[in-house]
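S.K.: Provide a 3D model corresponding to the input given below.
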Amino acid sequence: LGSGSFGQVRLCWPVNERSDCNKYAVKIVDTTSEVFRHAASLLSPRQEARILKALHHPHIVELIDVFEKEQWLFLVLECVSGGELFSALANPNVSVGEGSVATVGRQLFGALRHMHDQNIIHRDVKAENILLTSNPAETSRWHIKLIDFGLATQVEQSAFIWQMCKGQDIGLEELICGTAYYCAPEVWTNDYTPKVDVWAAGVVLYLALHGTFPFYNRDAGVLESLICCSKTVPTFRPVCAKECPKYEVSDIARNAVTSLLTKDIAHRPTSASALGLPWLRSSPSSRRATECTLDSARRRDAGITLLPGRAMSLDAAGFQKEARSDEIPVLVREKAGKAAARPPVDPNKEHSRTKALESLKRRAAFQCGQATRHAREAAPASPLSASGGSNREFWSPLRPGNESGGEPRAGGAGRRGLVPCAHLFRLAEPDGAQSDSTQTESDIEEGFSMCACR
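M.R.: This is a model prediction of the structure:
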């Protein structure tokens, strides 16, 4: 499903259940990775699990189980199948207006308020960490889930990001790729409160509305200056202003985002008070009514009277213009999707992880087979003879789309592995990846029972 600095996320399901019933996402953390070793004293996936166990909210991903196997830590999570939020926003077949973004913002701040009420800070709110439960192109529904609590912490704990990188060979950008654009001014001075999540959420909404970050520069030093300087402010111009000259964000949306991106932490709203901003608390119809009221007041102040039935608004100079559409241009949304894309993972590192996990699967299968064989030898009668020679009770072929016995999906022919029907989870292989079934002579000798099963 995805990869990051710490490991992979795969699709999985309990081996004693049909694969089309209860699917989960398993976050597999490689505890021997360089990033993990550097972060181990300050970051803990086990802490992520502890925090997730304390959080139960419709817009926060649910933790199902946690277990360890060899070098790997497995966090089994609710599977959020709608994909990333900004992938849906960038889809030209999906109608996206300010109302859709406001709905997302309202849900996001609801999740943050639930966390902050329990003194938990996410510290990594960003576009990539917001998923959808369903595809809006199919359901016309926006229901988000906040994920990736790897940097989450209790308020009482001290900040660590800069401490972690200080004196280490690993850079900040390698640990939290892309996150610097979401960092509040106080983060750059190592000061963390729940309001850093409010700022980051404001950046997410700004990106969705304008197709670019409020403060952007590839140079980290310049970016820090832009974010921390009290005199610099976002332009509130869409990234494609020339291509979309008629598009502008409404006043009510701009006012809300401006409040969320307040640099003075004392004046920045909390997550609870952010939910009271007119743009976030109102329905689409009431937002349109508010906009009409604002336009009417501006026309009245300018001494302009419209004929009945005419829908007009004013530009910054007070001149009449065509009524603003709530729709966000596709070009702006596509730019936002590209800006929110996850950074690529080193293919060599990815291949190494995949190979190691496939090896773990084979060893687990062999161990299960050994235990099953010993149990059969101790039993008065062989379960195989009682079942007509079938061994499906203990071994199950794993084929994409054929886990429950149906026809394989297109493109899945030739991929097959064996997984144990024990207390482990089945792991779906990455798309396009071939199982590494190579074995040495010692492997074949030690795994003879497994080969016999094949």
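
S.K.: from here on, contacts and neighbour counts on C-alpha atoms
M.R.: Noted.

S.K.: Compute the first-to-last residue distance for stretch 238-245.
M.R.: 9 Å (C-alpha to C-alpha, to the nearest Å).

S.K.: who's in contact with the residue positioned nearest the centre of the chain?
M.R.: Ranked by distance to the mean C-alpha position of the chain (C-alpha atoms, centre = their mean), the top residue is Asn129 at 2.7 Å. Counting by C-alpha atoms under 8 Å, 6 or more residues apart in numbering, Asn129 makes contact with 84, 146-148.

S.K.: Buried subset of those residues as a ChimeraX selection?
M.R.: Filtering the contacts of Asn129 down to the buried ones (16 or more other C-alpha atoms under 10 Å) takes a single ChimeraX command:
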select :84,146,147,148
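
S.K.: ok, now which ones touch Val332?
M.R.: So Val332 contacts 209-211, 238-240 (C-alpha under 8 Å, 6+ apart).

S.K.: any idea which element it lies in?
M.R.: Here Val332 sits within helix 330-339, counting by DSSP states H and E.

S.K.: Go through that helix and flag the buried ones.
M.R.: Buried, per 16+ other C-alpha under 10 Å, within helix 330-339: 330-337, 339.

S.K.: Dump those residues to TSV, plus distance to Ser225.
M.R.: Conversion of the buried residues of helix 330-339 to TSV gives the following (distance: C-alpha to C-alpha, whole Å):
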residue	distance to Ser225
Val330	31
Leu331	29
Val332	26
Arg333	27
Glu334	28
Lys335	24
Ala336	23
Gly337	25
Ala339	21
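
S.K.: of all those, which comes closest to Thr31?
M.R.: Of all those, Ala339 has the smallest distance to Thr31: 29.7 Å, by C-alpha to C-alpha.

S.K.: what's around Gly276, how many residues?
M.R.: 14 (other C-alpha atoms under 10 Å).

S.K.: Tell me the secondary structure at it.
M.R.: Assigned with DSSP: H, G, I helix; E, B strand; the rest coil, Gly276 falls in the coil class.

S.K.: Which element, helix or strand, includes the closest residue to Leu73 other than its chain neighbours?
M.R.: Among residues not flanking Leu73 along the chain, Val29 sits closest, at 5.1 Å (C-alpha to C-alpha, 6 or more residues apart in numbering). If you go by DSSP H and E, Val29 is part of strand 24-30.

S.K.: Strands along the stretch 201-350 of the chain, start to end?
M.R.: Ranges of strands in the stretch 201-350 of the chain, per DSSP state E, counting those that start in this stretch, are 312-314, 320-322.

S.K.: Quickly note the distance from the closest residue to Ala200 other than its chain neighbours to Cys451.
M.R.: Closest residue to Ala200 apart from its sequence neighbours, by C-alpha to C-alpha, 6+ apart: Tyr182 at 4.8 Å. Separation of Tyr182 from Cys451 (C-alpha to C-alpha): 52 Å.

S.K.: Following up with a second sequence; could you model it the same way so I can compare the two?
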Amino acid sequence: MQQKIDIHGSEQFCIGRNAELCRHTFSESVISNRHLRIHCVLYEQDRIYETPPFVYATDMSRNGTYLRKSNIGCTSSQGRGVLMGQKSGAFLLDNGDELRMSDSLTLIYRSHIPPTASGLTALQKREARLFSSRFLLTDRILGIGGYGKVVIALHQKTQRQVACKIIKLSLNASKPTTLSLRHSTNGTRPKALPSRSAKCFREFDILKDLSHPNIITLEKVFWSSNSIYILEELVTGGDLFSYVEYKGGRLGDVQAAVIVRQILKGVEYLHDRDIVHRDLKPDNILMTSLDDGARIVITDFGNARALPEWTSVSLDKLLHKQRMFSYAGTLEFAAPEIHKKNPLISEDGGYSKSVDMWSVGCLTALLLSGDVIFTDRADPRYEKNPAAVILGLAATCNLSVLDDETHTTWSQVGSRPRNFIKKLLQLDESKRMTATESLHHPWFSDKKYAQEFDDLYQRSIRTWRPRPKIAQLVEPI
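M.R.: Model prediction:
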């Protein structure tokens, strides 16, 4: 007997034996009370009929679920399939994938919207075959941007799904120059790389030395003169923006605090190592699941910068070197000094790692209110020149709306989160809280809740494992 289970945008439900816990039930004794969890992520709610959904399955059973992939290239998941298990996390489903819950019960996933093909070039397909025994690239696209694209890949040894960012280097790049990594991973002589690719290599050059639950984990990098293949952990709950939409458009004080605290943990880890992200925004904060208290992950280090280490040079020279001067980030979340619009900093004064803290303040305001804090869509200039409006408001930094008792949203937000935002959105960069100071703000450190926050954080990261040591993390092909 066949049964149809519909999956709609941005929803989560369970399949199992217990009718109180599951939306769809089956009575077989080998089926667990909660056997499978299905969740669907949509990144563009306003284009719901054009956006291929990302449907994930997570095994929650005692007896396990076997996943048989429709892609015959996934050799280990053919036949009976690969045993998912409770510790395997969520698996992104492709059209035709089979989920075997028992000897007599198999679910087959069918997508009404065909996913976009990966569109790898002939050369990229040949290069991918060189490492396909270790990582198999699939045709399933996770995202497309100016940098290139992100596709699903399969770690052949463990059958884990990972994300692979593919960056195509310009064929008209300037003459090769020697670009060495900050710390050699294997002691070998650096190879000549196209100088235009320096920014692309900077992303994994920074990530290769990082290991933290709230920072995306780099799995492996392959590179050629044509393309870079950056393999990272697959984070399955969507980005922070889609999560806020899933929760109804904005979060309550406690929900927001749990997320902001994790972001601060990640930023503190970065800043302690003199690394500045420079593009903290909802799109670059990923959720491991749609559950409350899920682990969050900071991703996309394409704009990140590692500041010079302390040396014997004069203090003035060092402080100057620790300033940055290039444009980076996203307008709604960027500190005004990045765009030379901070009235307290000269146009040639650059900026410091405190720009990340400004971004955290803007992120927090978005979580609590459902909108960016420095915008005015009623301004007649906004339609033609939104940048001028946004930067003008940021440069003025008028936060009176936070204390407006008649405001429909901010009047419902507690005093501590509002004070937290004020402590970060400071034009005087020396007055902005650091990440460490922010973690000690009363919003998180109140005696009534501090231990609960700590306990919740430990639960959120309990399944995270640091990347095992790899002899050659970055490998030419």
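
S.K.: TM value for the aligned chains?
M.R.: TM-score for the superposed pair, counting by TM-score structural alignment, normalised by the length of the first structure: 0.52. Supporting figures: 264 aligned residues with a C-alpha RMSD of 3.4 Å.

S.K.: Looking at the second structure, name the residue matched to the residue nearest to the centre of the first structure.
M.R.: In the second structure, the residue paired with Asn129 of the first structure is Asn284, using TM-score structural alignment.

S.K.: do His114 of the first structure as well
M.R.: His114 of the first structure maps onto Tyr269 in the second structure, by TM-score structural alignment.

S.K.: what residues are up against that match?
M.R.: Here Tyr269 of the second structure is in contact with His212 (C-alpha under 8 Å, 6+ apart).

S.K.: Now for the counterpart of Lys165 of the second structure in the first structure: which residues touch it?
M.R.: Aligned counterpart of Lys165 of the second structure in the first structure: Lys27 (TM-score structural alignment). Counting by C-alpha under 8 Å, 6+ apart, Lys27 of the first structure makes contact with 7-10, 73-77.

S.K.: ok, now which ones touch Ile60 of the first structure?
M.R.: 111, 145-147.

S.K.: Next step: the contacts of Val332 of the first structure restricted to helices.
M.R.: Of the positions in the contacts of Val332 of the first structure, 209-210 sit in helices, assigned by DSSP state H.

S.K.: out of the contacts of Val332 of the first structure, who has the most neighbours?
M.R.: Leu209 (31 neighbours).

S.K.: And it? What does it align with in the second structure?
M.R.: Using TM-score structural alignment, Leu209 of the first structure pairs with Leu368 in the second structure.

S.K.: Tell me where the longest helix sits in the first structure.
M.R.: With DSSP H as the criterion, the first structure gives helix 347-378 as its longest helix.

S.K.: residues in the second structure matched by that helix, start to end?
M.R.: Going by TM-score structural alignment, helix 347-378 of the first structure sits over no part of the second structure.

S.K.: hmm, back to that, now the contacts of Val332 of the first structure as TSV including distance to Lys321 of the first structure?
M.R.: Listed next are those as TSV, based on distance: C-alpha to C-alpha, whole Å:
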residue	distance to Lys321 of the first structure
Leu209	21
His210	21
Gly211	23
Pro238	18
Val239	21
Cys240	20
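
S.K.: Off-centre distance for the helix or strand that the longest helix of the first structure is followed by?
M.R.: Where DSSP H and E defines the elements, the next helix or strand beyond helix 347-378 of the first structure is helix 383-386. Chain-centre distance of helix 383-386 of the first structure: 47 Å, with C-alpha atoms, centre = their mean, to the nearest Å.

S.K.: and the next helix or strand after helix 383-386 of the first structure, what other elements does it pack with?
M.R.: Next in sequence after helix 383-386 of the first structure, counting helices and strands by DSSP H and E, comes strand 395-398. Judged by 3 or more C-alpha pairs under 8 Å, 6 or more residues apart in numbering; DSSP states H and E, strand 395-398 of the first structure is in contact with strand 417-420.

S.K.: if we go to 10 Å?
M.R.: helix 347-378, strand 417-420 (3 or more C-alpha pairs under 10 Å, 6 or more residues apart in numbering; DSSP states H and E).

S.K.: Include mean neighbour count when you put those into TSV, please.
M.R.: Listed next are those as TSV, based on neighbours: other C-alpha atoms under 10 Å:
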stretch	mean neighbour count
helix 347-378	16
strand 417-420	22
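
S.K.: can the ones you listed go into a markdown table with extra columns for distance to Arg281 of the first structure?
M.R.: A markdown table is the format used below for those (distance: least, C-alpha to C-alpha, whole Å):
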| stretch | distance to Arg281 of the first structure |
| --- | --- |
| helix 347-378 | 43 |
| strand 417-420 | 49 |
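
S.K.: Just tell me which of these ends up closest to Ser100 of the first structure.
M.R.: Per C-alpha to C-alpha, nearest to Ser100 of the first structure of those: helix 347-378, 35.3 Å.

S.K.: next one: that closest one to chain centre, how far?
M.R.: Counting by C-alpha atoms, centre = their mean, helix 347-378 of the first structure comes out at 29 Å from the chain centroid.

S.K.: cool, and stretch 176-187 of the first structure?
M.R.: Centroid separation for stretch 176-187 of the first structure versus its chain: 16 Å, with C-alpha atoms, centre = their mean.

S.K.: What's the end-to-end length of that stretch?
M.R.: In stretch 176-187 of the first structure, first residue to last residue: 13 Å (C-alpha to C-alpha).

S.K.: repeat for stretch 12-27 of the first structure
M.R.: Taking C-alpha to C-alpha, the first and last residues of stretch 12-27 of the first structure lie 10 Å apart.

S.K.: residues in the second structure matched by stretch 272-280 of the first structure, start to end?
M.R.: Using TM-score structural alignment, stretch 272-280 of the first structure pairs with 436-444 in the second structure.

S.K.: distance between that stretch and the chain's centre?
M.R.: The answer for stretch 436-444 of the second structure is 23 Å, by C-alpha atoms, centre = their mean.

S.K.: Check stretch 221-239 of the second structure too.
M.R.: Worked out by C-alpha atoms, centre = their mean, stretch 221-239 of the second structure lies 12 Å from the chain centre.

S.K.: Of the helices and strands packed on strand 395-398 of the first structure, which is nearest Ile120 of the first structure?
M.R.: Closest approach to Ile120 of the first structure among those (C-alpha to C-alpha): helix 347-378, 31.2 Å.

S.K.: In the second structure, spot the strand with the most residues.
M.R.: The single longest strand within the second structure, with elements called by DSSP state E, is strand 135-145.

S.K.: What is the equivalent residue in the second structure for Ser87 of the first structure?
M.R.: Mapped onto the second structure by TM-score structural alignment, Ser87 of the first structure lines up with Ser242.

S.K.: Read off where the helix or strand harbouring Leu123 of the second structure ends up in the first structure.
M.R.: Following DSSP H and E, one finds Leu123 of the second structure within helix 122-130. With TM-score structural alignment applied, helix 122-130 of the second structure matches no range in the first structure.
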